[in-house]
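Q: how would this look folded up:
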Amino acid sequence: MTPAINLLKKLKIKFHIHQYEHDVYETHYGQEAVSKLDPKLNIVPGQVFKTLILNLNDDNKTFAVCVLPVNCHLDLKKAAKTLNCKKIELADPNVATKITGYLVGGISPLGQKKHLPTLIDLTAQQFSMIFVSGGRRGLEIEISPQDLANILNAHFVEITA
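A: Coordinates of the predicted model:
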């Protein structure tokens, strides 16, 4: 079990685990999840979400989390405005691993080492269930977007380009 799954069990949140065989040569983790999740689930690419760790104000001390569809790009200006920052950038992968406890490609928004401010793209609200990383490559959690937001004390905002 991963910290993300342990957290959901502890909170008694309804969720489903989906696993697939991760290709070690694949670096487009979100697209891999879309293509390898069970076709019977009838999911669309916009229903699978990636977790990005952001470095705020270039200080390598302040971070935030953005959860957005794997088929979209983060709009750094929109995220910066919402987070009330002058400058944001994607955190270095090694730093993201250190602060979350997860490897890149398996970073879950749930069960991170430290609670970080979290933004979830507005599009999540159009689905009854979304898919986020379960805490390792090849492991996805199906969860209600509202449950995800409640657990993380996250805000639904427009953060995609």
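
Q: CA atoms for contacts and neighbours, from now on please.
A: Fine.

Q: all helices for the chain, in order.
A: 3-11, 29-36, 76-82, 93-100, 145-152 (DSSP state H).

Q: looking at those, which one is packed in the most?
A: Neighbour counts averaged per stretch over the helices of the chain are highest for helix 29-36, at a mean of 19; criterion: mean count of other Cα atoms under 10 Å.

Q: here is the second sequence; please produce its structure so I can put it next to the first one:
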Amino acid sequence: MARKNTSQATPATAALAAAGVPFTLHPYSHDPSAASYGLEAAEVLGIDPARVFKTLMVEVDGRLTVGIVPVSGNLDLKAMAAALGSKKAAMADPGAAERRTGYVLGGISPLGQRQSSPTVLDDSALALASILVSGGRRGLDIELDPQDLVRITKAVTAPIGTVAARNGSGPR
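A: As a prediction, the model looks like this:
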């Protein structure tokens, strides 16, 4: 995989470059009317939606956390809470997610966030040689080894995706 292209630099690409992690950038023309940022990326880039992961900010026990699941399914909030030793989770307020990460919705990357948060990656990623996550802006995805994502974000892995996410089918 290639290293960062300076014309596409974001905090996410800078974090990967600083850590010496190989990655490939996948820029695309974002359509503002797209219903799902992640599914749009998969379709435009011609990549299986089970390999494209979305970054979701979740509130667990009053703290913001990051859940990363395939765009082909949804986040299981109970499983997310359990992965972090809690019983209940809820989607975070969009404004709080943007303030915490420094990114806009649809471009929130699990990498290079303004403030790091506990992170959980759906364990389906570990069966793949590479996955794509947001590069820190709409219209930019980063392809990398899921083990590198785990290492750089200090993520735990757990089955936090819905059945649709785990078998590669289903809606956003």
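
Q: just to revisit the earlier point, can you add distance to L54 of structure 1 and give the helices of structure 1 back as JSON lines?
A: Listed next are those as JSON lines, based on distance: least, Cα to Cα, whole Å:
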{"stretch": "helix 3-11", "distance to L54 of structure 1": "19"}
{"stretch": "helix 29-36", "distance to L54 of structure 1": "18"}
{"stretch": "helix 76-82", "distance to L54 of structure 1": "9"}
{"stretch": "helix 93-100", "distance to L54 of structure 1": "8"}
{"stretch": "helix 145-152", "distance to L54 of structure 1": "16"}
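
Q: isn't Y29 of structure 1 right up against V132?
A: No. Contact criterion Cα atoms under 8 Å: Y29 of structure 1 and V132 do not qualify, at 11.3 Å.

Q: circling back: nearest to E158 of structure 1, of the helices of structure 1?
A: Taking Cα to Cα, helix 76-82 is the member of the helices of structure 1 nearest to E158 of structure 1, at 7.2 Å.

Q: that closest one packs against which elements?
A: strand 88-90 (3 or more Cα pairs under 8 Å, 6 or more residues apart in numbering; DSSP states H and E).

Q: pull the residues that contact the strand it packs on.
A: 52-58, 76, 80 (Cα atoms under 8 Å, 6 or more residues apart in numbering).

Q: so where in structure 2 does that strand end up aligned?
A: With TM-score structural alignment applied, strand 88-90 of structure 1 matches the range 89-91 in structure 2.

Q: strands of structure 2, start to end?
A: 24-27, 53-60, 63-70, 89-91, 119-122, 131-137, 140-144, 156-158 (DSSP state E).

Q: give me the distance between V95 of structure 1 and V24 of structure 1.
A: Distance, V95 of structure 1 to V24 of structure 1, using Cα to Cα, to the nearest Å: 21 Å.

Q: swap in K98 of structure 1?
A: Plainly put, K98 of structure 1 is 21 Å away from V24 of structure 1 if you go by Cα to Cα.

Q: just send the strands of structure 2 back as a markdown table, with mean neighbour count and distance to L105 of structure 2 too.
A: As requested, the strands of structure 2 are arranged in a markdown table below (neighbours: other Cα atoms under 10 Å; distance: least, Cα to Cα, whole Å):
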| stretch | mean neighbour count | distance to L105 of structure 2 |
| --- | --- | --- |
| strand 24-27 | 18 | 17 |
| strand 53-60 | 25 | 9 |
| strand 63-70 | 25 | 13 |
| strand 89-91 | 18 | 13 |
| strand 119-122 | 26 | 17 |
| strand 131-137 | 26 | 9 |
| strand 140-144 | 22 | 13 |
| strand 156-158 | 17 | 23 |
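
Q: of all the ones you listed, which lies closest to V44 of structure 2?
A: So among the strands of structure 2, strand 24-27 is nearest, using Cα to Cα, at 9.8 Å.

Q: closest to Q126 of structure 1 out of the contacts of strand 88-90 of structure 1?
A: Distances from Q126 of structure 1 to the contacts of strand 88-90 of structure 1, taken by Cα to Cα, are shortest for L52, at 20.6 Å.

Q: quick one: the aligned partner of the closest one in structure 2 from L126 of structure 2, how far?
A: Aligning on TM-score structural alignment places L52 of structure 1 opposite L56 in structure 2. Plainly put, L56 of structure 2 is 18 Å away from L126 of structure 2 if you go by Cα to Cα.
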